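Participant: generate a structure from the sequence data that follows.
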Amino acid sequence: MTTAVSVFEQGGVIAYPTEAVFGLGCDPDNQAAVEKILKIKNRPVEKGLILLAGDYQQLKPYVDESKLPADVKQQMLSRWPNGVTQVVPASSKAKPFLTGQFSTIAIRVTTQADVVALCQQTGKPIVSTSANYSGEEPGKSWQTVEQDLGSAVDFIIKGDTLGFTKPSTIIDALTGETFRS
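Facilitator: Have a look, this model is predicted:
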């Protein structure tokens, strides 16, 4: 039986529910899988990607915590889980195919049960970018994703978003600057 975990571990692309829309994701350490997502979306690698996880521990290997003052880290952690993506200094484990042209990585902790379960079962975060072709509206249901992207993805988690009305806010964890509200 094909499962989200087996697809993740074999380098496949998964469509899954997030807070407001469906995302496309894969193993963040599998360059070929990340490149497949970029190709599906027609998205330039320079833009970078988000990592989504069920808890901060799964994200820590990708973050250079030595560049996060204790008060900033505490404030960052206090914003989760709440549909807030935070841009933080990237560690060497966060490869350029994830960070794009930046020395930072965008990360988020979610309570969406399907994502939490997948991340717990794999012990890793998942790449997160909206499930749509570049310039198109993101899918808000698995049925829409199946119709729009169908054979382009390897597995669709047939769950529900958390019902947020817009994609996550993106802020710089160090400065508080908002990139997307």
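
Participant: make it CA atoms for all contacts and neighbour counts henceforth
Facilitator: Fine.

Participant: how about the secondary structure of the residue nearest the centre of the chain?
Facilitator: By Cα atoms, centre = their mean, the chain has its centre lying nearest to S128, at 2.3 Å. Recorded secondary structure, S128: strand (DSSP: H, G, I helix; E, B strand; the rest coil).

Participant: contacts only, for it.
Facilitator: G23, L24, G25, C26, L49, I50, L51, L52 (Cα atoms under 8 Å, 6 or more residues apart in numbering).

Participant: contacts for stretch 82-89, please.
Facilitator: Residues contacting stretch 82-89 (Cα under 8 Å, 6+ apart): 19, 50, 63-65, 67-68, 76, 103-110, 167-174.

Participant: please apply the same query to stretch 174-181.
Facilitator: Contacts of stretch 174-181 (Cα under 8 Å, 6+ apart): L68, V72, V88, S168, T169, I170, I171, D172.

Participant: pick the one among these closest to I40.
Facilitator: Nearest to I40 among those is S168, at 21.4 Å by Cα to Cα.

Participant: leaving out the residues flanking it, which one is nearest to that closest one?
Facilitator: Leaving out its chain neighbours, the residue that sits closest to S168 by Cα to Cα, 6 or more residues apart in numbering is G83, at 4.8 Å.

Participant: please give the structure of this sequence too, so both can be compared:
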Amino acid sequence: MAQYFVIHAENPQSRLIQQAVQLLQQGGVIACPTDSSYALACLMDHKDAQTRIRRIRQVDDEHPFTLVCRDLAEIGTYAKVNNAQFRLLKAYTPGPYTFLLEASREVPRRLHHPKRSTIGLRVPRHIVTQALLEALGAPLLTMTLQLPGDDVPLSVGWEIRETLEHHLDAVIDSDIVHVGATTVIDLTQEPPELVRSGVSPWP
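Facilitator: Here you go, the predicted model:
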């Protein structure tokens, strides 16, 4: 049965943030808000949790995760970033954008794109997500919480609890900024290539 944390979107309660962090560190899977809908999240080192997320989403091993980072410095730990890529990242983060970059050695091979050594990374503009990341001191591994057959991601905390309470360790109920997927940009291409249109525009 999932724990249910109602967390203030502008002033997150540190006690509840710490409880969610403890569940993640123990290998848990949570549903948390971002600046583009809700996401299923776990830590990068917990393979069983990643399997659970794939099972909930009903996707295969090739479906990509996104690494959600605190800031540009953390992106630089998990991806190889040149000067031109850094300038674009700086212009569009934080925000509801996912950027495909060449993964660094800090990212396990199993999380790379199956045909390329890339991974999606992003920095969300959401106070609760940032509070989680700060308390963890590590990135979150995420997938958008969109269930099979649904046209849009889930976006209401209590509905997520009712639907998935037996599959998750916790649901964080908090306000979200957008309902929809992130805009995905492949920064390994020159010029950068729009992979998926999402809730935010790309020039």
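
Participant: thinking M76 of structure 1 is in contact with A173, fair?
Facilitator: Yes - M76 of structure 1 lies in contact with A173 (Cα atoms under 8 Å); the separation is 6.1 Å.

Participant: quick one: the residue nearest to the centre of structure 1 from D29 of structure 1, how far?
Facilitator: S128 of structure 1 is 13 Å from D29 of structure 1, where distance means Cα to Cα, to the nearest Å.

Participant: go on, L174 of structure 1?
Facilitator: Applying Cα to Cα to L174 of structure 1 and D29 of structure 1 gives a distance of 25 Å.

Participant: any idea what A70 of structure 1 aligns with in structure 2?
Facilitator: Residue pairing (TM-score structural alignment): A70 of structure 1 is matched to N83 of structure 2.

Participant: next, count neighbours for that match.
Facilitator: 8 (other Cα atoms under 10 Å).

Participant: go ahead and confirm R161 of structure 2 touches V171.
Facilitator: Yes - applying Cα under 8 Å as the test, R161 of structure 2 and V171 come out as touching, 6.4 Å apart.

Participant: just give me the longest strand of structure 2.
Facilitator: strand 97-103 (DSSP state E).

Participant: mean shift of it relative to structure 1?
Facilitator: Strand 97-103 of structure 2, aligned to structure 1 and superposed, deviates on average by 0.4 Å (mean Cα distance after the TM-score superposition for structure 1).

Participant: which residues in structure 1 does that strand match up with?
Facilitator: Per the alignment by TM-score structural alignment, strand 97-103 of structure 2 matches residues 84-90 in structure 1.

Participant: off-centre distance for the matching stretch?
Facilitator: The chain centre lies 11 Å from the centre of stretch 84-90 of structure 1; the measure is Cα atoms, centre = their mean, to the nearest Å.

Participant: same question, stretch 95-112 of structure 2
Facilitator: 11 Å.

Participant: what stretch of structure 1 does stretch 156-169 of structure 2 fall on?
Facilitator: By TM-score structural alignment, stretch 156-169 of structure 2 lines up with residues 141-154 in structure 1.

Participant: end to end, how far does that stretch reach?
Facilitator: Stretch 141-154 of structure 1: ends 16 Å apart by Cα to Cα.

Participant: next, the buried residues of it.
Facilitator: S141, W142, V145, E146, L149, A152, V153, D154 (16 or more other Cα atoms under 10 Å).

Participant: redo the residues you listed as JSON lines? Include distance to L118 of structure 1 and secondary structure.
Facilitator: Shown next, in JSON lines, are these (distance: Cα to Cα, whole Å; DSSP: H, G, I helix; E, B strand; the rest coil):
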{"residue": "S141", "distance to L118 of structure 1": "18", "secondary structure": "coil"}
{"residue": "W142", "distance to L118 of structure 1": "17", "secondary structure": "helix"}
{"residue": "V145", "distance to L118 of structure 1": "19", "secondary structure": "helix"}
{"residue": "E146", "distance to L118 of structure 1": "20", "secondary structure": "helix"}
{"residue": "L149", "distance to L118 of structure 1": "21", "secondary structure": "helix"}
{"residue": "A152", "distance to L118 of structure 1": "20", "secondary structure": "helix"}
{"residue": "V153", "distance to L118 of structure 1": "17", "secondary structure": "coil"}
{"residue": "D154", "distance to L118 of structure 1": "15", "secondary structure": "coil"}
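
Participant: alright, calling it a day.
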